[in-house]
Every structure is written in C-alpha cells, then in structure tokens.
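> Need a 3D model of the following:
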Amino acid sequence: MMQDTPTVDLAKEFRLLLAAVKATASDLGPELDEMLVDGARKPLEPAEAERLLVRVVETIRRSADERGDARTAEAARANVNDLLALATSARDRVRSLVSARPVRMEKTQTCFLLKVHNSIERGPVVPTPVFHEKEVPMNGGFIRTSDIKLWESNERLEIHVAQFRAKNSRPPSPEELFQIMTGKMLLEGVGAEDEFAILDLARSIAANGVRKPPIVDVDGALLDGNRRVSACMLILSDTSGEFTSEDKKRAEFIFVWQLTPHATADDRQRVIVSLNFESDQKKDWPEYIKARKVYEEWNAMLAVETPKPGPKQQAAMKRTLSKKYALGPDTAVVNRYLKMMKWAEEFEEHHINTRKHDVFTVKHRATKYFQYFDEIAKGETTGGVASALSQSDTLRQTVFDMLFDNKFDNWTKIRPIKHIATSEEARALLAKAHVEPDIEQAQELLDLAITAANAKRAEQRSVGADQRIENFTKWLEEVPPITLYEVVTLDNVKRLSRAMGFVEGILQKRLAAAGPDDVD
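This is a model prediction of the structure:
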C-alpha cells in the first residue's frame, strides 16, 4: 500500500508563527517579521518555504543570543524557547513535504565521492552553503583528482576555448584544457608565460594543500576551482623533480563539495555567479608582514647554526625557507625580502632611536612604503642606490626622513638617488627638499634635484665620447669574427645589434651632412 504524501498549509504555518512572535517575543527584530509576512502572503513552493523557515529558525536563535542582560529574564527566555520549538516544528513539517515529493533529476550522477578517505566520510555540507542568496545543498568528501573534469565553459577560458574551436573545429579535450590552463599549448596572441599562475598555485598547494574545496557537478565537471585542480594535475604530472612524492600524494585526492542529484540549473548558475562575480572580501597580508615573518624565521635558523653556515649551506637553508612559505623552489623572493627588511630595520632604527618618533607610527610608515625599500636595496655595487646610501650617512638619513614625511610621491623617485649623489647641484636641491615643511614644495624640489642629476649624467656621457668610440671601434675591427660568433654571449650580441641599429640612422645623417670630401 502506497504511503500518502503529507499535506501542509504553508501560508498557515507562517501565519501561526507571526502571531506567536507578536504575542510572546515582539522585540526579536523587524527582519524576522518581514520573513514571516512574506511566507504568509506569497505563494511558495515547498522547497522555498523550507529554506525560508530555516532562515527563521536561525534568525530567532541569533536574535536571542543578542538580547542584553536586562532582557534575558527567565520568562523572556521561555518565550523565545517556545517560539523556537514552534518554528523548528513548522520547518520539519515542511521538510517532510519536500522530501516526499518526487523531484526530476536534471543530470544523472556519474561521479561519486569516496565513501571514506583519510578517515573522513562523505556527507552533507553543514550548514547548507548559501550562493547568491539561496541555499544550495551539497555533499562534501574526497575525490580522485583524475576523476575531475576541467570545465571548458569557465568564463576565464572563454576566449581561449573559442580560439581553439575556431582552429580545430571541435572543443578541447580535458588534456588540452589542462595544456591551455598551464600555458603549455601555444595560442596565437597568448605569450608563453604562465598566464593563470598555475605553477605558483601548485607550489602553494604542495606546501599547504588545497585550502578551499573546489565545487563539482554530479558528472564530475568543475563549477569552481579550475585553477586549483589544474595545479594539482601539474604536481601529479611533474617530472622535473620540483615536487616530491609526498607533494604528489597530497595532490592525488582533493576534498570537494558536490552538488546533489536534485540540483537545478538555477542552483548551478548561483554557484557560478556567487564565486566568480562576488568578491570574498579577502585581503592579502601586506608584503611587509610577509617579509618580516621570513626575516625573523631566517634569523632564527641562523641562530642555531654553529659555526656560521657557508654560502652553499645558506643557499640550501634559503631554499628550505622558500618552500616552507610557498615562495617557489629558488631563493629569489627570500633574498629580496631579506634585503628589503635590512633597509626597513635601518629606517625604523633611525626614526625610533634618532628622531624619537613613536614606535608604532614608524612601523606603519615602514609598512606603507615597504616597496620603496626594494628600490633602495638594489645596486649594492658602486653606482647603485644601496651603495650610494651606504657610503653617506647624511644622504641615507635625508632619504629616510623624506620617506617618513611623504616627500617621495612615487617609488620611481628612489632610483635617481644614485645619480643625485654624484651631482653637487642635485644634492643641494635635495637638501632643500629635506627641510622644506610644505610637502608639495618638497616634492617639486625633489623633481628639480632629479632633473639636475640627469643633466649632469648627460654631460658626463658626452665628455670623452670621441675617445670611447675610437677605443671600441678599434677593438671591434681587430676582434676575430669567431669571437663574436662563438665566445660573446647571445645576450650581448643582441645588445650590440640593438645599439648598432639605434645609432645607424644618426651616423648616416652625419655622414650625409659631412659631404663626400669628408668621408673616406
């Protein structure tokens, strides 16, 4: 005998709840009243009514938690508890109606989560996630990475896929999508660089795992997470040795959220809109904070090494540090951070100990202008910014003071400091900018100092030009051709070719103006 489908008067459920709120707990807020009025007046489908009742229950709980001490007397608590029980009962009655109704499946499930992996069982995601103002039920669990299908309809790949279709008269295969995502398939108009930064993400995943579950459909197609899954695939397919067997083991299975077989086209669209059009409002740490973490860790590593490690051991230690913080397999970022922090610490020490500024004000300034220390740290050899500042206490203190006082309006103004150091006129203008109290006037004086330094450089480059050209052309005429072909590096050959091309037009005009009698 077939069981009768339960019937529930949806509007009545909301009317009863509304009356109970007005009678016993009218101070729970207008949001609750508005939801109940909507439920009482609007014709709702059972699934919509269930979702609304879930919100009602959550609102009652939240409102009760927010009530102040003076309003939490025993009688008030009893009223709220009774109301919560009433709302929960209504929700369960409507839920029974929803579960009893046959729902047409829009897609057949062909991809299944593992029943258990790493002692974690698959099951419903609780609480039910909300996407673009609607609850979308999902299951969570592990899936083998190779069972996930990269999503060709991802808007991120719209142009790439259309270009592939136009060229090949077919959509790309999953393997070809992977090649597009990782930059291994060259498409006209697309550079050979890692456009989607998959390698950087792979390095992060190798260090931290996949931190945000990708979302897959019932057939294994990705709705969100193409980059994360591509990064896992890159780790698994790596033959360079960058990723260890442990990294590959970690990337072989991914914890995902999967739509249920009852998901609708509207559910899918809401997931896509919510995760790609709406910002998650995450704000990255300032680079100063990241660099300080690396700097402190590096000093801690050095402190336990006795005797002091040599260059080769330090390079290995930096590679370990770089991998720990997901900064890549080489030490470029670590070295950059260490140099920047060295100058940032000098800046802080100067303003705290010499200028007697507030410690936290100084640290805020160091955070604000941290990228400027990247420019300051460049050029440790003679002729560079770091070298110029290291050789002159006055110049270094002037730059630190002007930086603190917001007199550098752009980080590009740091670079010419190395030229200002060699020009008496430019140094005098910089000194005026240093003591000028008006920031805009000081910035104008700084610009004048840079202009004066550049003019001095142009003058210096002109002096002795004849002798330099004579020496270079004599050497060039005498150098064996095989040297240019086999010994000189390709980069220098390119530089020479560019330089010759640049001056060719000028030389031809000079020769034409000189007349035939002056040309050998």
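> From now on I want contacts and neighbour counts done on CA atoms only, so please keep to that.
Noted.
> tell me which element the closest residue in space to residue 171 that isn't next to it in sequence is part of?
Once flanking residues are discounted, residue 171 sits nearest to residue 165: 5.3 Å by CA to CA, 6 or more residues apart in numbering. Counting by DSSP states H and E, the element that carries residue 165 is helix 158-168.
> before we move on, back to that, surely the residue nearest to residue 171 touches residue 177?
No. Checked against CA atoms under 8 Å, the pair residue 165 and residue 177 is beyond contact range at 11.8 Å.
> tell me the strands in this structure, going along the chain?
Listed in chain order, the strands of the chain (DSSP state E) span residues 116-117, 120-121, 123-124, 130-131, 134-135, 138-144, 215-216, 222-224, 253-259.
> Same list, the ones you listed, but as JSON lines with distance to residue 390 and mean neighbour count please.
Formatted as JSON lines, those follow (distance: least, CA to CA, whole Å; neighbours: other CA atoms under 10 Å):
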{"stretch": "strand 116-117", "distance to residue 390": "57", "mean neighbour count": "14"}
{"stretch": "strand 120-121", "distance to residue 390": "57", "mean neighbour count": "14"}
{"stretch": "strand 123-124", "distance to residue 390": "62", "mean neighbour count": "16"}
{"stretch": "strand 130-131", "distance to residue 390": "55", "mean neighbour count": "16"}
{"stretch": "strand 134-135", "distance to residue 390": "60", "mean neighbour count": "18"}
{"stretch": "strand 138-144", "distance to residue 390": "55", "mean neighbour count": "21"}
{"stretch": "strand 215-216", "distance to residue 390": "53", "mean neighbour count": "24"}
{"stretch": "strand 222-224", "distance to residue 390": "51", "mean neighbour count": "22"}
{"stretch": "strand 253-259", "distance to residue 390": "51", "mean neighbour count": "24"}
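> one more, for comparison:
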Amino acid sequence: MNTSHPDVPLELALAYIDRAAAVASDLGVDLDKELAAAAHEPLDEATAERLYTRLLVLATQAIGDVDVDVERVRAEVRAILESVPRPPADSVGTGHEDLPQGRVQLQAYNGLSVRDVKPTPVFNGKTVEMREGYVDVSLLDPWEGNARAQLYVDEFESKFGRAPGPDELLKILTGDISLGDGERDPFRLRPLASSIARKGVEKPPIITADGVPYDGNRRIAASRLVLMSDHYSDEEKDRARWIKVWQTGEVTEDQLEAVVVALNFEVDLKEPWPEYVKARMVVERFQTLREQSPKAVLSAAALNKMKDEVAKHYAIGRAEVTRYVEMVKWADDFMDYQIEAGKDRAEVTYRTDSIFQWFYEIQAGKAGSKVTDQFEADPEIRSLLYDLMYDATFDSGAQVRAMHLVAADPEAYRQLIDAHQMRENRRDEAQELVKDAINDARQRARAKKGVTLEEFSKQMSKRLGETPAGSWEVLGTEVLVEVRRALLGALGAINGELSRRGDVHLPVQGD
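Coordinates of the predicted model:
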C-alpha cells in the first residue's frame, strides 16, 4: 500500500496494521482485499467510512485498548473522508445496492453472514424489510427520542440549557449523570449488563441505516456499560461488543412508528417463571458446587465465592443467591413437617410453591429475634406456625413476618394457640384472632420501648447531673463532638414536645 496516496492518511492504523489484521482475520474481515482496493482509487464515502471505522476500531483493540474512544475514531474517520474527492456511492458495488449505505454497516461475524430477515417482519400491521448482521456496539449511540428516557432528557435540557450529547445520553441511562430522583441505576441496566456479559444480546435491537436504535436502547446502553466497566473479563466484553441487529432499509415515519408501537405496547404473553422455580434452580447449582468441594467445612469466604459464581451464571446478585438459599431451606423444612404429619406430598408441594414468598418473611427480623431462631428451643412454635401457614389461617406474608413479635409476647402467643385450635371449625374467628394477636403484640412492644426510654432518660439525667465538670477532660475531641451533637438533637426534640404541651417551663437548679 502506497503511503503517499491521498486516500491513506491512516497513521494511527498503519502503525498497528499487523496486529489489526490478526484481529480482523478472527472476525472474518479481509483487510488485505479492502486495503488493496483503496490503494488504486478513492472509495465512495459510505464504503470508506465503513472500512476506516472498522480498521481504527480493530487497531485500537489490537494494541490492548479494550475501551475504544468512539469520538476519537469518528474524528479520525471524518478527517480521512474529507481529505480527497470521492465518487458517488452507486459507482462501487456493495452487494446490497437495494439498501442505503448509512453510517453503520452490518458485518459477518460468529458464523452469521449479512442476510435478509425472513420472514419479513410485520409490526402493527405494517411490513418492514430488514437485514440482519453484527455491529460493534461502541459505534451505536442510544436514541435521544426514546420515550423511556424523555423525562430525563427534558430535565437535562432544563438544567444545562441544551440537549445531551451521545455520551451524555449514555451516562443518563447508566445513572452516571444523576437526574430525576438520583437513583443509581434508573433504567436497571446493571442486571441487564451482567446478563449480556454472560450470554450476549439475545434479542436483536432494530436500527436504521444510520444506526439510530428505534428498539433496544437498554440493550445497547447495557452492552456499552459492560465495555466501560472493569468488572468484566475480556471475553465478556467481546461478547457484549459484537451484537446482532436488524437494520431497516428505506422506511417511512409510519413504519418506524409501527416498530416502536408494536414492540412497546403489544404484549408478547410470555409468562415469567415463578420465583420458587428460579430459586430451586439457583440453590441446586449452589449445592452442586458445595458437593464438588474437597473440603467438608467451607469458610465464609469460600461460600461467598461459590455464591458469586452462581450469581454470575444466572445474572443476579450474591444477596439474591443468599436469599434463595435461606428460602429454600425453610420451604424444605415446611414440606418435611407436613409430609411427616401425613399430608399428601403433591398437595404439600402445591401449597409450598403457592406461599413460597412467605419463607422469606418467616426469617425476617434482626439476628436473635427471628421467629426461626426459636424453633429449636421451642418446637411448638414451629408446629403452630407451619400449621397456620398451611391451612391459610394467615392471609399474607406480612402476618408471617410479624410472628417474631407474637412469639416473644406471652399473651399474644396464647391467642395464637387459640387460633390454632379453632382454625379447622371456625376459620374466620381464627383469622381474626391472629390479627388481634399481632396488633396486641405490636402495641405492647411500642409501649415497652417507651418505658425503656423513660428509664434511660432518668438514669442519663442523674448521671449527667452528678458528673463533675473536670471529668470531661479525659474524653477525646471526637467523642465530645458526638456527645454534643446527640444532646443538641435531643434538646431540640424535648423543647418541641414541651412546646406541644403548652410551652411548659420546668425550672432547673440555679434559676
């Protein structure tokens, strides 16, 4: 290739052409052929843009820079395109003359050649011809006209007096630019990013010839999030970078609107898996990893590592794995109890699955105060609770959650026993008694906290009153500042309560 040719100001790419060629070969790109053609005659603008963009991206990747600076690539390509006069696009055969040669060109990748989408898609009654192939997602920007992001775009314009640029729009979607209620992940991209890192983009986004995504903004933004994050491996980033898309040809506004409406208003009738199904799959995989470990006793760090591996496999968080493990543990215990009591296994299974969420509520509360903490010490509590759960004497998971209060209150606990005894013949009365037990236990718990505060206040007042002034010298500055902050806060609350009672002024010693 002659570097004096006006079509060759590719200094950045030429420096790494050997490495880029190796990467291109893996992607099925014949760079030698395309570069040879460019050496003899200037390329048309669309083909040149496709070639130079691809080459610069590959070259950047080849030198180890995984996160391509898209704006720099585009600036380089624009400079190349403007360097020489170029022939019209129709003078160079592309193999797809029926399609407009836009900014984003489809590529063959991963064994898939660029081809027509068959059968031709129909959206909201309108036929839209498309082709499918792969693109580097770093060359796609989210669509600023997307209705999902419109409120955030409007707020950005109000705040900064201009529309957000492509990179800023991406940061709005990822939460890196805080708008709205300041939520860290307003469009829930992070769970989607983990899923894409694990298995790629499964549903092709729909883009125009110029790369405007009329469907798939979240998938594109989540894929870009993977590329920007240090959390993912090179393999995961490569999986997120190259995504299959459907690209429209010449389309009308009505056709584009039909795409948007069909994909966002029409229900696909897909029924999500019940939580108990997902939980048991997660726990089964976790248990398999535990059984494969040569160590009989695993440390907390080793268990967390296994949970992280399971979480990554299912694109969820470690906390969700822990929650499922605990829920399945109590669900299995519930089933064992009912089957041992003579219940039909199939009926027990159906009932367990129908109230599966309750097995999260059953362990609610602070450590040491959960109702499950008392099962071993008092098996009767376990029997009462499991019977009432099975027989539908409870009407919600919230009531199950409140059982730790009832179990700790003798009088409320007696009411629960009474409800258990009458549940078969007088179900309605038993349900009302459960409600009474919960309400009474809550009221007594609140009253007990009030008494505790009163006793503490008396002791605190006595202790502070008896403390000599010189005693504070032994305390550090940070402790003194914290004590002052707490006392000033308490004083404000006390003055407010006294004011509510009629601005009562109680004299203190020395008045």
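> returning to that earlier point: show me what the residue nearest to residue 171 of the first structure aligns to in the second structure.
Following TM-score structural alignment, the counterpart assigned to residue 165 of the first structure within the second structure is residue 157.
> next one: residue 304 of the first structure
For residue 304 of the first structure, the aligned position in the second structure is occupied by residue 292, per TM-score structural alignment.
> Give me the distance between its match and residue 365 of the second structure.
Remark: distance between residue 292 of the second structure and residue 365 of the second structure (CA to CA, to the nearest Å) = 33 Å.
> More neighbours: which of these two?
In this view residue 292 of the second structure and residue 365 are compared by other CA atoms under 10 Å, and residue 365 has more residues nearby, 16 against 9.
> who's in contact with that one?
By CA atoms under 8 Å, 6 or more residues apart in numbering, residue 365 of the second structure lies in contact with 401, 404.
> Can you give me the distance of it to residue 383 of the second structure?
Using CA to CA, we find residue 365 of the second structure at a distance of 20 Å from residue 383 of the second structure.
> got the contact list for residue 350 of the first structure?
Under the criterion of CA under 8 Å, 6+ apart, the neighbours of residue 350 of the first structure are 397, 400.
> Give the equivalent position in the first structure for residue 119 of the second structure.
Using TM-score structural alignment as the criterion, the counterpart of residue 119 of the second structure in the first structure is residue 127.
> which one in the first structure is aligned with residue 360 of the second structure?
With TM-score structural alignment as the matching criterion, the partner of residue 360 of the second structure in the first structure is residue 374.
> which residues does the residue sitting nearest the centre point of the second structure contact?
Centroid-nearest residue in the second structure, with CA atoms, centre = their mean: residue 191, separated by 3.1 Å. If a contact means CA under 8 Å, 6+ apart, then residue 191 of the second structure has 315-316 as its contacts.
> mind checking what it lines up with in the first structure?
With TM-score structural alignment as the criterion, the equivalent of residue 191 of the second structure in the first structure is residue 200.
> Give me the distance between that match and residue 223 of the first structure.
Going from residue 200 of the first structure to residue 223 of the first structure by CA to CA gives 22 Å.
> Residue 241 of the first structure now?
31 Å.
> try residue 477 of the first structure
Computed with CA to CA, the distance linking residue 477 of the first structure and residue 223 of the first structure is 65 Å.
> now do residue 201 of the first structure
For residue 201 of the first structure, the distance to residue 223 of the first structure (CA to CA) stands at 18 Å.
> Residue 81 of the first structure too?
Between residue 81 of the first structure and residue 223 of the first structure the distance is 40 Å, computed by CA to CA.
> With residue 167 of the first structure instead?
As for residue 167 of the first structure, its distance to residue 223 of the first structure is 26 Å (criterion: CA to CA).
> Buried ones in stretch 186-201 of the first structure, by neighbour count?
By neighbour count, and taking 16 or more other CA atoms under 10 Å as the criterion, the buried residues in stretch 186-201 of the first structure are 198-201.
> try stretch 375-389 of the second structure
Using 16+ other CA under 10 Å as the test for burial, stretch 375-389 of the second structure gives 381-389.
> what's the counterpart of residue 319 of the first structure in the second structure?
In the second structure, the residue matched to residue 319 of the first structure (TM-score structural alignment) is residue 308.
> Show the contacting residues for its match.
Residue 308 of the second structure is in contact with 317-318, counting by CA under 8 Å, 6+ apart.
> Try it again at 10 Å.
Under the criterion of CA atoms under 10 Å, 6 or more residues apart in numbering, the neighbours of residue 308 of the second structure are 286, 302, 314-319, 321.
> Ok, residue 220 of the first structure next?
Residue 220 of the first structure makes contacts with 109-113, 143, 146-151, 258-259, as judged by CA under 10 Å, 6+ apart.
> when you align them, which residue in the second structure goes with it?
Residue 220 of the first structure maps onto residue 211 in the second structure, with residues paired by TM-score structural alignment.
> distance of its match from residue 390 of the second structure?
Separation of residue 211 of the second structure from residue 390 of the second structure (CA to CA): 56 Å.
> What residues sit buried inside the longest helix anywhere in the first structure?
Scanning the first structure for the helix with the most residues, using DSSP state H, yields helix 74-100. Along helix 74-100 of the first structure, these residues count as buried under the neighbour rule (16+ other CA under 10 Å): 79-80, 83-84, 86-88, 90-91, 93-98.
> Which residue numbers in the second structure does that helix align to?
Correspondence between helix 74-100 of the first structure and the second structure is not established for any residue, with TM-score structural alignment as the criterion.
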